[in-house]
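Asker: When you get a sec, could you give me coordinates for this:
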Amino acid sequence: MSVQAANLGHGTPAVRLANAAAEASPESGPRMRAFMAGQQAHAYALAGERTNALNSIRETERAVNQAESQLGTFGGFSSATLAYSTSEVRHALGDVKGSVESLHDHFRLRDSSDKQRSGLIFSSLLAERQLQMGHLEAACATWGKVLDGYPAIHSGRIDQQVARIPALLAPHRSNPAARQLLERHHEVCVK
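Answerer: A predicted model of the protein is given here:
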């Protein structure tokens, strides 16, 4: 429930729920500890609790390192997931550039078998943050990749992200890359 609260931008309830989940499973393995601490970090960052957010993301890093050093473990929270969590914390703390760097790390570390749906979600976030930084052409290129995979995926979250593209690009209609992406968006979404 903390993940959902965080996705909706409700930091304080997300903190309460993340802390309750972590308290409910004190004897969990390193991957579960990484997940719990990563969610706590994101929730704290959304709630404006910078110190707690940074302490929790460091705990996440320690747990991922411990999990990845154990032989015979697989699946679950990984270095790629840690990079995504770090991106979310950085973004919530106002570090858009750092958030973009962490998302690039996520894609570099991502397993090729990872789901296409999550790749589109994270790519959409990357495009929005690239635009926030003023990197319009990079954002358009990233959104172009999202539109490539969009017709094959059925997801309410991706639908919402793709639906935001025209409003986000509206101030940039005079730019050729933005105009071309808006035309492509119309072709893909208005069939």
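
Asker: use CA for all of it now, contacts and neighbours both
Answerer: OK.

Asker: where does the closest residue to residue 173 other than its chain neighbours land in three-state SS?
Answerer: Once flanking residues are discounted, residue 173 sits nearest to residue 179: 5.2 Å by Cα to Cα, 6 or more residues apart in numbering. Three-state call for residue 179 (DSSP: H, G, I helix; E, B strand; the rest coil): helix.

Asker: burial measure for residue 179, as a count.
Answerer: If you count neighbours by other Cα atoms under 10 Å, residue 179 ends up with 17.

Asker: Distance check, it against residue 98.
Answerer: Distance, residue 179 to residue 98, by Cα to Cα, to the nearest Å: 28 Å.

Asker: Then residue 176?
Answerer: 28 Å.

Asker: okay, these two: which has more neighbours?
Answerer: Legend: neighbour count by other Cα under 10 Å for residue 176 and residue 98, higher for residue 98 (16 against 11).

Asker: Mind listing what's buried along the top helix by length along the chain?
Answerer: For the chain, the helix with the greatest residue count under DSSP state H is helix 50-69. Across helix 50-69, burial judged by 16 or more other Cα atoms under 10 Å covers 50, 52-54, 56-65, 67-68.

Asker: what does it rub up against?
Answerer: 29-31, 33-38, 40-45, 73, 77-79, 82, 85-86, 89, 93 (Cα atoms under 8 Å, 6 or more residues apart in numbering).

Asker: PyMOL command for the buried members of the residues you listed?
Answerer: To isolate the buried members of the contacts of helix 50-69 in PyMOL, using 16+ other Cα under 10 Å:
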select buried, resi 30+31+33+34+35+36+37+38+40+41+42+43+44+45+77+78+79+82+85+86+89+93
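
Asker: Return the residues in contact with residue 158.
Answerer: Counted by Cα under 8 Å, 6+ apart, residue 158 has contacts 117, 120-121, 150.

Asker: To compare against the first, here's the next sequence to fold:
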Amino acid sequence: MDLGHHQQAAALTGAARPCYDTASPRERALLGMVHARSLARTGDPKGASRALLRVEDDPGDATRDGDEPSRVWFFGQASLAHETARTLQAMGDLTWVQAAFERSIQRREGSFSRTHAVTLGYLGEIQVARGEMDAACSTWSRALDAMDGVRSGRARATVQTMRSMLSTVRRRGIPAADAVDRRAAEILRG
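Answerer: This is a model prediction of the structure:
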């Protein structure tokens, strides 16, 4: 899905539905969220909504420790909120996507630096889309702080997106925007 193969992701996660009931809670949550997001990306908001509701209504606890396979150890409440936000974002629901990203950030703070920084970057994008440039600059500043020592393509893409979105206000004399833009440019040079 991250490579843009949304139809294939929807088909694969749809084909995995028979395994859903025998999967562990974290596996079900991950599978359900990928299915929801792929449906949203293929233009099926009703199917995506149903898939999101199924994940929310699942009685399994996707955060318990214990008998979870090691392949899904990373997928806890922060990841669930992040994937919910990405699905809502694909559906164009900016109000709820912002709340979901904020929930992910609160639950992930202090761990998974790259994912935390990227999530902050996504939240900043939503804030700009909602006309909240000051909030976005504050959020992006936190994202740049979280990127300290992080080297990844996703983090770099997040910084490039920041700079692109800031280009609309560049040279308007907005101190917070100018500061974030300078820091982002430094990271891209590094």
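
Asker: TM value for the aligned chains?
Answerer: In this superposition the chains share a TM-score of 0.84, using TM-score structural alignment, normalised by the length of structure 2; 184 aligned residues with a Cα RMSD of 2.4 Å.

Asker: ok, the residue sitting nearest the centre point of structure 2 to residue 105 of structure 2 distance?
Answerer: When Cα atoms, centre = their mean is applied to structure 2, the residue found nearest the centroid is residue 82 (4.2 Å). Noted for residue 82 of structure 2: a distance of 8 Å to residue 105 of structure 2, by Cα to Cα.

Asker: joint contacts of the two?
Answerer: With Cα under 8 Å, 6+ apart as the test, residue 82 of structure 2 and residue 105 both reach residue 119.

Asker: Please tell me which residues of structure 2 stretch 160-171 of structure 1 aligns onto.
Answerer: Here stretch 160-171 of structure 1 aligns to structure 2 at residues 157-168, judged by TM-score structural alignment.

Asker: Same question for the matching stretch: list its buried residues.
Answerer: Buried residues in stretch 157-168 of structure 2 (16+ other Cα under 10 Å): 158-163, 165-166.

Asker: wait, what's in contact with residue 188 of structure 2?
Answerer: Counted by Cα under 8 Å, 6+ apart, residue 188 of structure 2 has contacts 156, 159-160.

Asker: same deal with residue 144 of structure 1?
Answerer: residue 181.

Asker: And stretch 131-143 of structure 1, what's buried?
Answerer: 131, 136-137, 139-140, 142-143.

Asker: swap that for stretch 103-111 of structure 1, sorry
Answerer: Those would be 103-107, 110, for stretch 103-111 of structure 1 by 16+ other Cα under 10 Å.

Asker: would CSV of the residues you listed with secondary structure be doable?
Answerer: Below are these laid out as CSV (three-state DSSP):
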residue, secondary structure
103, helix
104, helix
105, helix
106, helix
107, helix
110, coil
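
Asker: Return the residue of structure 1 aligned against the residue nearest to the centre of structure 2.
Answerer: Using TM-score structural alignment, residue 82 of structure 2 pairs with residue 84 in structure 1.

Asker: That match is in what secondary structure piece?
Answerer: When elements are assigned from DSSP states H and E, residue 84 of structure 1 belongs to helix 79-92.

Asker: Just want the angle from that helix to helix 50-69.
Answerer: Going by axes from the mean of the first three to the mean of the last three Cα atoms, to 10 degrees, helix 79-92 of structure 1 is angled at 170 degrees with respect to helix 50-69.

Asker: Show me what helix 79-92 of structure 1 is packed against.
Answerer: Packing contacts for helix 79-92 of structure 1, counted by 3 or more Cα pairs under 8 Å, 6 or more residues apart in numbering; DSSP states H and E, involve helix 30-46, helix 50-69, helix 96-109.

Asker: will you turn these into TSV that also has distance to residue 9 of structure 1?
Answerer: What follows is the helices and strands packed on helix 79-92 of structure 1, written out as TSV (distance: least, Cα to Cα, whole Å):
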stretch	distance to residue 9 of structure 1
helix 30-46	7
helix 50-69	15
helix 96-109	16
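
Asker: which one in structure 2 is aligned with residue 14 of structure 1?
Answerer: So, by TM-score structural alignment, residue 14 of structure 1 is matched to residue 9.

Asker: Kindly provide the distance from its match to residue 24 of structure 2.
Answerer: Residue 9 of structure 2 is 20 Å from residue 24 of structure 2, by Cα to Cα.

Asker: Any idea how many residues pack against the nearest residue to residue 104 of structure 2 once chain neighbours are set aside?
Answerer: In this structure, residue 104 of structure 2 finds its nearest non-sequential neighbour in residue 78, 4.3 Å apart by Cα to Cα, 6+ apart. Neighbours of residue 78 of structure 2 under the rule other Cα under 10 Å: 23.
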